[in-house]
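K.L.:
let's see this in three dimensions:
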Amino acid sequence: MRARADRHGRPRGREDLHRRFVHGRRAGGRRQAGRHGRGGGLHRALEQAHRAGDRRHRGGGLRQGGRARDRDLVPPVAPHRALRAAGARRDGDRVTAPVRPWDRELVRVGLFGAVFAVGLPTANGLGFVSDYYLNLFGKYLALAILALGMDLIWGYTGILSLGQAIFFGIGAYSIGMHMMLESSGKGVYGEPVPDFMIWNQVYALPLFWKPYTSAVFAIGSSLLLPALLATVIGVLTFRRRLRGTYFAILTQAIAFAVWLMLNRNEMKLGGTNGLTDFKSVLGFSLSSPGTLRALYVVTAAVLVGALLLAQAIVRSKTGLVLEAIRDNERRLEFLGYDTAGFKIFVFAVSAALAGLAGLLYAPQVGIITPSQVGVLPSLEIVIWVAFGGRGTLWGALVGAISVNWLRSVLTGTYPRLWPIILGGLFMAVILLFPAGLIGLAVRAKALVARRGRAVAPAAVAASGVNRHTA
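P.N.:
Okay, the predicted model is just below:
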């Protein structure tokens, strides 16, 4: 039987024919689309799946975060998106036991909790960390919960809310009112109402203050009232397809209106001075180092729980829908999804987290004023998330802690320059590293890995080792 010839009339050998029709390659090594599938033959596809499976068993698989040196090593048939979301792997033509995507994240959260919830209080008890710095970090962790909610709504859903400080203020004022009533009769005037009411000639407790004599009601309202208000705002806006810049302007206007209301003495919430002079919380004296240490531990534990809750949301099917809303909401609506319902849900969750942050923040600071509820605090929350890296959750924590630490350091020396420094920091994030600190870390890690892969072949060649026969 005569051998087949190529287009130049040269006869083809058996090796060339085997490579062409089985492996999908020509004699020169270039790949061509054969009858066994796009980009290669059946033998090559099985070899790819086998080699990819070997890498997974060695702990360097693509599903476990490993990095392939050749994109051809990716299995030719990728698992369905639902399987990938569940952590399943494909080894050749079968789906193996699912990889638990939570493992690595749980390790990170565990390390974070060990450092902040266990390590710092232990160091404080041993005298290595002062009570002042422990209390300072307690405030940072409470604000990190606030930033976490902002990252859920802005980083993952693409909704820019400039009124998150409203929900933070509701939580702070709710627990503040309870602490004021708990200290009633212990003030300067010895009356059963807060001292600032005596200054304003109010000698009877207002009706809306009376439920806050209960600690359960105060804590519950710190969570439920922000979520309820966010739900109402969401229904009135998202159901009417209000989005983008218009929603941001609306929330900013609401924040300004709330700030004006809280500054008025007629609201009976302390006016411009706010609520101050907290003496105890839940019966424990706030002047005791043990109480402050307990508040810190509770704040750190709640932050860990909030982080796990946020991770559960973004890793679920709901999280995929939220990211799709951020990327292309109109297309998602065309596919039949109720995007307004998902947006209302995540807005309410972020508001509840903001109220929880205010609940934990007020006892550690000892004061809550309208200046912590207005437009500027809402803008600062956006800067925290942008600086750390939005859409990562960890970036929100890093941004909130680092920016507020800078604020504590710089305001002691340059108090008037802090707004300018904060604005410059935001401009630097937008122009120089829009992915934030987390994005910089990821890019640095990728650069180091790329250089390592480039140096390895040169080192092998210099040593005279033939990698094909080794």
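K.L.:
please make it C-alpha for all contacts and neighbour counts, starting now.
P.N.:
Fine.
K.L.:
helices of the stretch 301-450 of the chain, residue ranges please.
P.N.:
317-334, 339-365, 375-388, 394-411, 418-431, 436-462 (DSSP state H, counting those that start in this stretch).
K.L.:
what angle do the second one and helix 317-334 make?
P.N.:
This means helix 339-365. Computed by axes from the mean of the first three to the mean of the last three C-alpha atoms, to 10 degrees, the angle separating helix 339-365 from helix 317-334 equals 140 degrees.
K.L.:
one more, please, to line up against the first structure:
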Amino acid sequence: MQARLFSRSAWIGIAVCALLAALLPILNLGFPDGHVLHISSYAVSLVGKFMCYALAALALDLVWGYTGILSLGHGVFFALGGYAHGMYLMRAIGRDGVYQSNLPDFMVFLDWKTYPWYWSMTDNFWYCMALVVLVPGVLAFVFGFFAFRSRIKGVYFSIITQAMTFAFMLLFFRNNTGFGGNNGFTDFKRILGYSVTAPSTKAVLYLVTLAFLIGALVLCRSIVKSKLGRVLQAVRDSESRLMFIGYNPLWFKLFVWTLSAVLCGIAGALYVPQVGIINPSEMSPANSIEMVIWAAVGGRGSLIGPIIGAFTVNGLKSWFTAAFPDLWLFALGLLFILVTLFMQKGILGLVQQLNARRQIGDVSTVSEETV
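P.N.:
Below is the predicted model of the structure:
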């Protein structure tokens, strides 16, 4: 008998959360400013950004929570997906830039005369969407193949993934690479002919992000509930025993690692038009570490937990950076320490423990009444 993806109560919870989330852009477009039911465009963009982060956290949980591969370099996959989409958005500006040139403003400023070869065909939306999947996926496959074949794992794997994202960040910071240098890509105008800043366009981007988040959750859940998922968890728990019974962990690890990178790249592609900028700082090792914190706070190895963690941590970040901007990093460090010491299964694990205690208490009460 095939295992259910989610329990009935979990499906109901997911449906309710998705419905409530989908209402935000509807309330933004359906009611004017000042109306009690109006949701600001800023709130829609903010929640849309959080959903992109949640998708990245979900992708990380697939390799860390279920396969035991701790990556400190997922920020590079997120940023590469963002740059692939950002290329199209920069080409879509046309001659509406400051310099009114067929080249993007940053290329005119840096005295570029023509597009570099890797920008070829990037004026085509679907070609760039293919790059969103292929660029992070190919990089992850090649990197993972050599790393996993060499049996690099544990803290050593984490260190080289962090080194990878740092190297890419330094490369993209250079002005002569053709990726905008320090400023990256910004000042987007249109996507598929529609204004990026129009409320209706933002609503569509928001709903597309929500659909991808739910779709990725179902996909990842179907994987971890399958025979493949059981092998991945065996890799996490005892890779040597798995090899002893005849499995080659290389291809299982490579599959889940590449899939995770692709999902992270899609998250980055959805992030860029909603935020309006992509630059090398998204490849910062600190951003990859934050993804780990989202998964840990929410509860790694649960898929839904990292989504909760991404919303919780980034919600706190938005509040702290507005109210106490100098204290956010201290608060983030304290949060991670407290979770590590007292909530090793994260927020979701804490809720499950409290629910289990409540059920035990109810059973004890019924037994006493029966006696």
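K.L.:
would you pull the TM-score for this pair?
P.N.:
The TM-score (TM-score structural alignment, normalised by the length of structure 2) is 0.95; 364 aligned residues with a C-alpha RMSD of 1.3 Å.
K.L.:
show me what Trp112 of structure 2 lines up with in structure 1.
P.N.:
Using TM-score structural alignment, the partner of Trp112 of structure 2 in structure 1 is Val202.
K.L.:
hmm, back to that, would you format the helices of the stretch 301-450 of structure 1 as JSON lines with mean neighbour count and distance to Leu136 of structure 1 included?
P.N.:
Formatted as JSON lines, the helices of the stretch 301-450 of structure 1 follow (neighbours: other C-alpha atoms under 10 Å; distance: least, C-alpha to C-alpha, whole Å):
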{"stretch": "helix 317-334", "mean neighbour count": "16", "distance to Leu136 of structure 1": "33"}
{"stretch": "helix 339-365", "mean neighbour count": "26", "distance to Leu136 of structure 1": "8"}
{"stretch": "helix 375-388", "mean neighbour count": "25", "distance to Leu136 of structure 1": "17"}
{"stretch": "helix 394-411", "mean neighbour count": "20", "distance to Leu136 of structure 1": "9"}
{"stretch": "helix 418-431", "mean neighbour count": "14", "distance to Leu136 of structure 1": "18"}
{"stretch": "helix 436-462", "mean neighbour count": "13", "distance to Leu136 of structure 1": "22"}
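K.L.:
dump these into TSV; add distance to Val193 of structure 1 as well.
P.N.:
Formatted as TSV, those follow (distance: least, C-alpha to C-alpha, whole Å):
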stretch	distance to Val193 of structure 1
helix 317-334	46
helix 339-365	19
helix 375-388	30
helix 394-411	34
helix 418-431	37
helix 436-462	47
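K.L.:
right, and those helices - which one's nearest Leu207 of structure 1?
P.N.:
helix 339-365 (21.7 Å; C-alpha to C-alpha).
K.L.:
which part of structure 2 matches that closest one?
P.N.:
Helix 339-365 of structure 1 maps onto residues 249-275 of structure 2, going by TM-score structural alignment.
K.L.:
just how off-centre is that stretch within its chain?
P.N.:
8 Å (C-alpha atoms, centre = their mean, to the nearest Å).
K.L.:
now it on structure 1. Mean distance?
P.N.:
The superposed stretch 249-275 of structure 2 is, by mean C-alpha distance after the TM-score superposition for structure 1, a mean 0.4 Å from where its aligned residues fall in structure 1.
K.L.:
contacts for stretch 221-240 of structure 2, please.
P.N.:
For stretch 221-240 of structure 2, the surrounding residues in contact (C-alpha atoms under 8 Å, 6 or more residues apart in numbering) are Ala3, Arg4, Leu5, Tyr66, Thr67, Gly68, Ile69, Leu242, Pro249, Phe252, Lys253, Leu303.
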